[in-house]
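Asker: No sequence on hand, only this structure:
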């Protein structure tokens, strides 16, 4: 039995897909959901709980809870409660849970290939840490940049005629089609422009990549929670402060339920014009509308669209020269983002059901395409040797005509602002989820 697994390790949530006997990748359902929370809880006895289990345990002792391990990748060690843990061990716990759920579908067979996705601007240090965290989980581990995985998935899903049937794509001086990937995740916004590098539909190179680590789906949740507080807190300000700040176990449990209800309201507003948020006593239920939500997030969504325009410009292209702008990540369901992209670029963006699963599904297709692509012709002595176990198969290649993306000023090994502490070494600026 051949088992291949791809894990899209995200800031707030993680997606897992599995392919058994070469069949099409299928999303692994964990705790009844297509996504698993990336959260980790370190119990006093050394047990590391992951996902919903970690979120439930967090109500007991929040100091032992880390909701976003990916943001801490540069810190080396984490203090959870009274335990000091290596970041790679915390990430390993998330990846191990993901792989174990995938193996369950394959009768607990060993994983032959584990594909991990990462931001395109993650350099050698961060990708090495990610690879180390996957140690012992599969016979072979390979890495794929997130925008490349997204581009491969969409290229495999849409024919060019489907993408361009309603508009004319301007010619550019680049061979092959180019497209932009706007990834609105739980904790970050990332934009990359990729171009087909030739050799079939799975060969893509990253031309430019930019990111905003200060905004994501979790920030939308927080903004909506504060808006709800503004609607109901006047009934009993002291009770509201106790609800959102109280340290008693009962307060933490009520707060956890409230945050789940607010997140559900956000998702409902992607499909309907209004919804109600159930509130605990002594508060009345809160009525919220899509218009309310759009006012709260108009500024950060506008920044995301401007970031998209800037990445396209850095790639030496105009929006009209793109084959498509693809929206991925759970927050891409917000209708306002599609509207803003269309208004400011002139391109109607493309998305799919379950956009948060696109990167993981595309990652397996990308690696499968790399392995199926024939080696270039040439004398036998010059034929490249087959890749070694564990060797990364997908690389970022910047064409000579493509400007390098801008990165924050500072020492070469300093991570982009917002990606955790700068206490540990960060990746070099030249790669990127």
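Answerer: Done, it's in. Fair warning: this is a prediction, and the values are worked out from it, not measured in the lab.

Asker: make it CA atoms for all contacts and neighbour counts henceforth
Answerer: OK.

Asker: Would you mind listing the residues in contact with the residue lying closest to residue 13 once chain neighbours are set aside?
Answerer: Spatially, and ignoring its direct neighbours in sequence, residue 13 is nearest to residue 37 (4.2 Å; C-alpha to C-alpha, 6 or more residues apart in numbering). Each residue near residue 37 by C-alpha atoms under 8 Å, 6 or more residues apart in numbering is listed here: 12, 13, 14, 50, 51, 52.

Asker: Against that first model, consider the following:
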């Protein structure tokens, strides 16, 4: 008879880690380390982990690199349809469950402990619970615990400690106080959801491209025109270089195009200079929470970077925990074994009787007075690395992840409500449907020349009625419930012969209805592959090259605009939000950006704005909300407002 076993799931932005107990002694070991990304095939099958990254080039709109960033929403946009977030996350959980059962003679786990970030609300945690249920996990076996508590129970000791969890997608710093029976209580928490391993990867990417353009412009030009798989190989080489510099003092980044291979040399000193702003941000967030000498434990996949530890040693006694990538999952099982995790029934009880959607509030810690000098603290020796470390712990390269989750096409920030509202909702939707149909008929009669098939506008709150698409739960969004429905001009992108450069009007045959004719006529080279043309955007992006025009005003360094990027349809608003916020610049401090609010959307006029960091690349964006279309231009340096206005007027984008 098989021994009872326990499972823990640490679902991260980039990577999911599963741990389990093994053998008669119940020793805790790593079970699985896999990318959190998913890919939804046309038949609704959800592909997870490394296989999802492999399939992404088939149809980028079906690839979801960071499902966790949709945690405030019930549905996620997938290639013009939507799918429940719990179903997407559940597919990754199912992979872990299957791996565990395979090692335990097919028996289900006795308990399944799911970790979550400290600031999450009960509804957000319940999304993970629903995901576990869809994966085949028995709800009665589910326990929950916050990530910093799990890490502290696994790695830390002392009456007052701190956890710095520097992962692939986010930074979380937490102070905790020891409680009886081995428990810990969170006393203060802070963090930055825009800071993580992806931020560092993309700073390295920017450095690499700048170096290539300076020293080998012909290779840079070839790389910009290279197929997506070449770009991904370069990105992986950049990521591997970052990993190698945690142990070595120098490395190389390799680019191979058309039988030509070139290596760019990178030293650890150069690397530390490139990421200095990121490391400084971590220290700035940690300092107010810590008294000198407070034990600070580093966890997360990015915690191995040597200069991070060196910088934090100035304000705390630092310990890099054994295997920082898996500490949370291991600690979750240890907490369950000690009886320190929360069963789901208790979570329901708390929600029902407290009348709140949040966990008990964390008392803010009183920030200590900053020390006059940052003397170097004694550093503890890290514990030995356990033997159960998985072979592959490298996070996949993907578009950078941004501080706030993108808005799905039909987002909903409130979960389905009580049954007593069901009948009222159905009746209301029927009425809205009738009004929408009538409005649609009237509008289409007024515009008989509009041959493009109308597409539904994006809903602004709760999801519209849906219809099933395949057995896996993909749904298509129905028309908006707005009392004043409009006919969308959005048409499908022509992706045939995706590598071919053809006019924009042939790729997207309704652009002449809202883009200026001069701009459309200049857009003669547009590809039909929405691959990683722009790795700083979380949605599929298409690329066009403008025709050379010696008379066009220059925006920076006497260089005319060459390429621009465009996002149509359901993803246009997501792109606009990322661009408007400035997050896509990946600046370490958004308050230092130079912003331009050039024009508000009004009727046929688009919204126009710009964001530029102190150095490196920024952009100008143009958003047509009524036509669900966003386009933007990357620029190196900060152009003046006069230069921007002159270019936009020259291209007839503004009058």
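Answerer: Now that the structure is in, tell me what you want to look at. What you see is a predicted model, and the numbers here were worked out from it, not measured in a lab.

Asker: re earlier: counterpart of the residue nearest to residue 13 of the first structure in the second structure?
Answerer: In the second structure, the residue paired with residue 37 of the first structure is residue 35, using TM-score structural alignment.

Asker: quick one: the helices in the first structure?
Answerer: Residue ranges of the helices in the first structure, as given by DSSP state H, are 52-58, 87-105, 124-133, 146-157, 160-164, 217-232, 237-245, 249-269, 290-314, 335-345, 358-372.

Asker: How far off centre is stretch 296-316 of the first structure?
Answerer: Stretch 296-316 of the first structure sits 17 Å away from the centroid of its parent chain (C-alpha atoms, centre = their mean, to the nearest Å).

Asker: Same question for stretch 8-18 of the first structure.
Answerer: Between the centre of stretch 8-18 of the first structure and the centre of its chain there are 7 Å (C-alpha atoms, centre = their mean).

Asker: what's the answer for stretch 153-163 of the first structure, then?
Answerer: Relative to the centre of its chain, stretch 153-163 of the first structure is centred 21 Å away, using C-alpha atoms, centre = their mean.

Asker: Output the helices of the first structure as CSV; include the columns mean neighbour count.
Answerer: Shown next, in CSV, are the helices of the first structure (neighbours: other C-alpha atoms under 10 Å):
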stretch, mean neighbour count
helix 52-58, 19
helix 87-105, 21
helix 124-133, 19
helix 146-157, 25
helix 160-164, 12
helix 217-232, 18
helix 237-245, 15
helix 249-269, 18
helix 290-314, 18
helix 335-345, 17
helix 358-372, 23
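
Asker: Of the ones you listed, give the one that comes closest to residue 327 of the first structure.
Answerer: The closest of those to residue 327 of the first structure is helix 335-345. By C-alpha to C-alpha, the value is 8.2 Å.

Asker: what angle sits between that closest one and helix 290-314?
Answerer: Interaxial angle of helix 335-345 of the first structure relative to helix 290-314 (axes from the mean of the first three to the mean of the last three C-alpha atoms, to 10 degrees): 40 degrees.

Asker: ok, and what's touching helix 335-345 of the first structure?
Answerer: So helix 335-345 of the first structure is contacted by 270, 294, 301, 302, 305, 309, 319, 320, 332, 347, 348, 349 (C-alpha under 8 Å, 6+ apart).

Asker: Could you single out the nearest of those residues to residue 45 of the first structure?
Answerer: Distance to residue 45 of the first structure across the contacts of helix 335-345 of the first structure (C-alpha to C-alpha) is lowest for residue 332, with 39.5 Å.

Asker: contacting residues for whichever residue in the second structure pairs up with the closest one?
Answerer: The alignment partner of residue 332 of the first structure in the second structure, by TM-score structural alignment, is residue 303. The contact partners of residue 303 of the second structure, taken as C-alpha under 8 Å, 6+ apart, are 165, 166, 167, 309, 320, 324.

Asker: Ok, residue 320 of the second structure next?
Answerer: Counting by C-alpha under 8 Å, 6+ apart, residue 320 of the second structure touches 297, 298, 299, 303, 304, 309, 382.

Asker: how about CSV for the residues you listed, with distance to residue 62 of the second structure added?
Answerer: Formatted as CSV, the contacts of residue 320 of the second structure follow (distance: C-alpha to C-alpha, whole Å):
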residue, distance to residue 62 of the second structure
297, 38
298, 35
299, 32
303, 32
304, 33
309, 39
382, 42
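
Asker: from the residues you listed, which ones fall inside strands?
Answerer: Among the contacts of residue 320 of the second structure, the ones falling in strands (DSSP state E) are 297, 298, 299.

Asker: circling back to that earlier point, would you list the helices of the first structure in JSON lines and tack on distance to residue 18 of the first structure?
Answerer: Formatted as JSON lines, the helices of the first structure follow (distance: least, C-alpha to C-alpha, whole Å):
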{"stretch": "helix 52-58", "distance to residue 18 of the first structure": "21"}
{"stretch": "helix 87-105", "distance to residue 18 of the first structure": "6"}
{"stretch": "helix 124-133", "distance to residue 18 of the first structure": "19"}
{"stretch": "helix 146-157", "distance to residue 18 of the first structure": "15"}
{"stretch": "helix 160-164", "distance to residue 18 of the first structure": "27"}
{"stretch": "helix 217-232", "distance to residue 18 of the first structure": "26"}
{"stretch": "helix 237-245", "distance to residue 18 of the first structure": "39"}
{"stretch": "helix 249-269", "distance to residue 18 of the first structure": "27"}
{"stretch": "helix 290-314", "distance to residue 18 of the first structure": "31"}
{"stretch": "helix 335-345", "distance to residue 18 of the first structure": "30"}
{"stretch": "helix 358-372", "distance to residue 18 of the first structure": "8"}
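
Asker: closest one to residue 209 of the first structure among those helices?
Answerer: Closest approach to residue 209 of the first structure among those (C-alpha to C-alpha): helix 290-314, 6.0 Å.

Asker: surely residue 86 of the first structure meets residue 80?
Answerer: No - Residue 86 of the first structure lies out of contact with residue 80 (C-alpha atoms under 8 Å); the separation is 10.5 Å.

Asker: Much appreciated, bye for now.
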